[in-house]
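[1] turn this into a model:
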Amino acid sequence: MLRDVREWFDGAADGEIRALEEVPGIDPERLRELWCAEPELMLRLDGLHTAAQRAFERRTRVAVTEELLRALRAVAQGADVARLETAVALAGTRLEADTATAGARGLNTGLTCGIVISPVILLVVFALGEWVPGLFGAGLGCQERLALAGALVCFAGGAMGAVFSVIVRLRDPRQLIRDSRVGVGVGGVDGPGGAGPAVDPVQLSRALRQEGWYRVVVGWFLATALYLLVAGGILTLLTPPGSPAELCGPGPLSADGHGALVETWFFWGAIGFLAGLNERWARGLLRHPSAPGGEASGPGDGARRS
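    Got it, this is the predicted structure:
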């Protein structure tokens, strides 16, 4: 049970990688003959066999490896080489899908982690806002509490906006691979000479998990920055329905005052959400380890280029 949970998050790529020459049941002399007769096909087979042993899902690893070896043994015993070509093409497609699954699962896990942690951070910040002034013999009044609450609502809206921005631009899980500059070549591979996937799916999953978390963090900062600009009077284009000074009177709030308070919270939540939607503008902040030359690349880059 624990292994299944761990593999769902981190993938099942573990253990020693075996080369074709180490697989039992295949005549080494016949294998050398196949290398001489079909060098390109054997190069792709070798790359896919290695990639299958580090596939993200265990069932993919087992199924693809067994199918490739079954086809290779059949050809080594005299079967038509077309069977091996078919097995290689199918293996490339399955490994491409496995890599897309790894990327999607990693990114979704990172985004979910950011959303789950957001309310925890909000509670901690609010508690510190109440506790820290007391250390200096001061306390928060009505206006200060409303300002802090508005900032936290805007903060939460930024996290939701960032997550929504990513989800909208990722209708196809394979977009993760294309936008991460891990293309799909012949037979679903893109290594040297089409010999195998250009990225380790386990590493891709971990990198995109971190990237999903970073995108939520970017949404936090953008929302907080926009809140400071609006609440500080620097950006006057947007005006809250009610200011803390208007809502904090000597007596209890009227019905209109309660309505203005609710509208103010919705206003700051919407401001944060709109700010979080623009997390893709933080270009260059999120860098993918598989991108050649260290160029910035993220799941949203393909949507921008198109």
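
[2] hey, let's count contacts and neighbours off CA atoms from now on
    OK.

[3] off-centre distance for the longest helix seen in the chain?
    Longest helix in the chain, counting residues (DSSP state H): helix 81-135. Computed by C-alpha atoms, centre = their mean, to the nearest Å, the chain-centroid distance of helix 81-135 equals 5 Å.

[4] and it, what other elements does it pack with?
    If you count contacts as 3 or more C-alpha pairs under 8 Å, 6 or more residues apart in numbering; DSSP states H and E, helix 81-135 packs onto helix 2-10, helix 39-52, helix 58-76, helix 142-168, helix 175-179, helix 201-231.

[5] so for the second one, what gets flagged as buried?
    Right, helix 39-52. Across helix 39-52, burial judged by 16 or more other C-alpha atoms under 10 Å covers L41, M42, L43, R44, L45, D46, G47, L48, H49, T50, A51, A52.

[6] that one vs helix 58-76, what angle?
    Helix 39-52 and helix 58-76 are oriented at 150 degrees to each other (axes from the mean of the first three to the mean of the last three C-alpha atoms, to 10 degrees).

[7] which neighbouring elements make contact with helix 39-52?
    helix 58-76, helix 81-135.

[8] I234: neighbouring residues, count only.
    For I234, the count of nearby residues is 11 (other C-alpha atoms under 10 Å).

[9] picking up where we left off before, closest one to T99 among the helices and strands packed on helix 81-135?
    For the helices and strands packed on helix 81-135, proximity to T99 was assessed by C-alpha to C-alpha; helix 201-231 is nearest, at 5.0 Å.

[10] I have a second one here; can you model it like the first so I can compare?
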Amino acid sequence: MVVLRRPGAESRREQQEEGREAERTRLLREPLDGVVEGLPELRGIAPLLVCDFEFMDSEAGNFLEERDRLTVRRMTISAFSAAKSRGDVASELASNDEQRERNRSEEITRVLEDRKGKIAAFIEELTTVRARKRYARGFYWGVLASIVVLALMGLVMKDLVVVLRRPLEGGKQLNPKEFFALRDSLACIGGGSLGAAMSVLLRIGADHRVPYRTTSKRTAFYRIILGWLFAAGILCLVKGHIVAVFPDPTETLLKSKDPFNDAAVAQSFFFWVGIGILAGFNERWVKRLISQPVTEKDKGT
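    The predicted model follows:
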């Protein structure tokens, strides 16, 4: 079946589409004064409210996508148009000029107050959704970077430790102390990235408010990097016996005749993963751990 189209109909559709595109461009690029008719007069009636609308329009321009900015612009134009119409109707019900002006100003202010709350709630909802999306993208990049960094650290540090020891001992393989030190380091830093990732996921959750003004793709990525650093810091403090709140199970493991076949090998591994998770997940725990005084019991351990 062949459908014949009239050239005139296609031309009208193209003109309509061009007209809609031109209107969208005008609404997005023109300042608020250029798209809201009579805004200077309304600014004289309700200056603070108009300032609030201008601020919300600026927020939409900075943090919303083009489609959502266009919706906010149309809601704003409709709000001012409705306010002027309701104000004109209210002024006709008065008996003198002074009362007409008062009724008009009060009605315009009331309508603008009502619409301001609805537009602000709309912008807040959209900007929060976009902030969560940016936060999630940063989270994915952080997880990928954690995997790559841990793999590179394992490969580089293994060879580096052997190279640094070779002039003295001439060995080509890691001895048990070096192996477990490297393993604990990777386990703790990996746990730190996992704990930070858990923290990021909680922030992305629907019940947690994400500040859209300060949230970017780098925010979650930096949060995971902090998890690495906190975990590495706790690792150094515990391994160096600077913080003696709990003993290092790997030290007990190394006293065994065959550390690799000892039953405590898994316990020590998960111990350092758990320490890393706590360090990456909760900065307050790290601060309390570092600032906690060492007791005589801790010194004995």
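
[11] to D27 of the first structure, which of the helices and strands packed on helix 81-135 of the first structure lies closest?
    Here helix 58-76 is closest among these (C-alpha to C-alpha), at 7.6 Å.

[12] one step back: mind putting the buried residues of helix 39-52 of the first structure into CSV with distance to R280 of the first structure?
    Listed next are the buried residues of helix 39-52 of the first structure as CSV, based on distance: C-alpha to C-alpha, whole Å:
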residue, distance to R280 of the first structure
L41, 41
M42, 42
L43, 39
R44, 36
L45, 38
D46, 38
G47, 35
L48, 34
H49, 37
T50, 35
A51, 32
A52, 33
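
[13] which residues are in contact with L111 of the first structure?
    Applying C-alpha atoms under 8 Å, 6 or more residues apart in numbering to L111 of the first structure gives the contacts V163, R209, G212, W213, R215, V216.

[14] any chance of these in TSV, with distance to T99 of the first structure and neighbour count too?
    Below are the contacts of L111 of the first structure laid out as TSV (distance: C-alpha to C-alpha, whole Å; neighbours: other C-alpha atoms under 10 Å):
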residue	distance to T99 of the first structure	neighbour count
V163	22	25
R209	14	24
G212	17	27
W213	20	23
R215	21	28
V216	23	28
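
[15] max pairwise distance over these: which two?
    Across the contacts of L111 of the first structure (C-alpha to C-alpha), the longest gap, 12.7 Å, separates V163 and R209.

[16] G242 of the first structure reaches T264, doesn't it?
    Yes: counting by C-alpha atoms under 8 Å, T264 is a contact partner of G242 of the first structure at 6.0 Å.

[17] neighbour-wise, which of those two wins?
    Set G242 of the first structure next to T264 and count neighbours by other C-alpha under 10 Å: T264 wins out with 22 against 17.

[18] which residue lines up with the more buried one in the second structure?
    Structural alignment (TM-score structural alignment) places T264 of the first structure against S268 in the second structure.

[19] helix or strand: which one has that match?
    If you go by DSSP states H and E, S268 of the second structure is part of helix 264-281.

[20] just want the angle from whichever helix or strand comes after that helix to helix 264-281.
    Later in the chain than helix 264-281 of the second structure, the nearest helix or strand by DSSP H and E is helix 283-291. Counting by the same axes, to 10 degrees, helix 283-291 of the second structure lies at 110 degrees to helix 264-281.

[21] chain center to helix 283-291 of the second structure, what's the gap?
    Distance, centroid of helix 283-291 of the second structure to centroid of chain: 24 Å (C-alpha atoms, centre = their mean).

[22] what is that helix packed up against?
    Using 3+ C-alpha pairs under 8 Å, 6+ apart, helix 283-291 of the second structure sits against helix 217-239, helix 264-281.

[23] for R3 of the first structure, find the nearest of the helices and strands packed on helix 39-52 of the first structure.
    Short answer: helix 58-76, nearest of these by C-alpha to C-alpha, at 11.1 Å.

[24] now do the aligned partner of E279 of the first structure in the second structure against I224 of the second structure, distance only.
    The criterion is TM-score structural alignment: under it, E279 of the first structure has E283 as its aligned partner in the second structure. The spacing between E283 of the second structure and I224 of the second structure, counted by C-alpha to C-alpha, to the nearest Å, is 12 Å.

[25] kindly report the same for R183 of the second structure.
    Counting by C-alpha to C-alpha, the gap from R183 of the second structure to I224 of the second structure is 20 Å.

[26] coming back round to it: distance to S193 of the second structure for the helices and strands packed on helix 283-291 of the second structure - can I get that in a markdown table?
    Below are these laid out as a markdown table (distance: least, C-alpha to C-alpha, whole Å):
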| stretch | distance to S193 of the second structure |
| --- | --- |
| helix 217-239 | 5 |
| helix 264-281 | 6 |
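
[27] out of those helices, which gets nearest to T127 of the second structure?
    helix 217-239 (14.0 Å).

[28] what's the average distance for stretch 59-75 of the first structure when superposed on the second structure?
    Aligned to the second structure and superposed, stretch 59-75 of the first structure gives a mean residue distance of 2.2 Å (mean C-alpha distance after the TM-score superposition for the first structure).

[29] which parts of that stretch are buried?
    T60, R61, V64, T65, E67, L68, L69, A71, L72, R73, A74, V75.

[30] return the residues in contact with the equivalent of the second one over in the second structure.
    Using TM-score structural alignment as the criterion, R61 of the first structure maps onto R69 of the second structure. For R69 of the second structure, the contacting residues are L28, A60, G61, by C-alpha under 8 Å, 6+ apart.

[31] quick one, what contacts the second one?
    Residues in contact with A60 of the second structure (C-alpha under 8 Å, 6+ apart) are D68, R69, V72, I123.

[32] and the last one, by the same measure?
    For G61 of the second structure, the contacting residues are R69, by C-alpha under 8 Å, 6+ apart.

[33] so it versus P31 of the second structure, what's the distance?
    From G61 of the second structure to P31 of the second structure the distance is 11 Å (C-alpha to C-alpha).

[34] which residue is the nearest non-sequential neighbour of the aligned partner of V50 of the second structure in the first structure?
    Matched by TM-score structural alignment, V50 of the second structure corresponds to M42 in the first structure. What sits nearest to M42 of the first structure in space, not counting adjacent residues and going by C-alpha to C-alpha, 6 or more residues apart in numbering, is W35, at 5.9 Å.

[35] what helix or strand is that neighbour located in?
    With DSSP H and E as the test, W35 of the first structure turns up in helix 28-37.

[36] what angle separates that helix from helix 81-135?
    Using the same axes, to 10 degrees: helix 28-37 of the first structure against helix 81-135 is 90 degrees.

[37] please consider this matter closed, and thank you.
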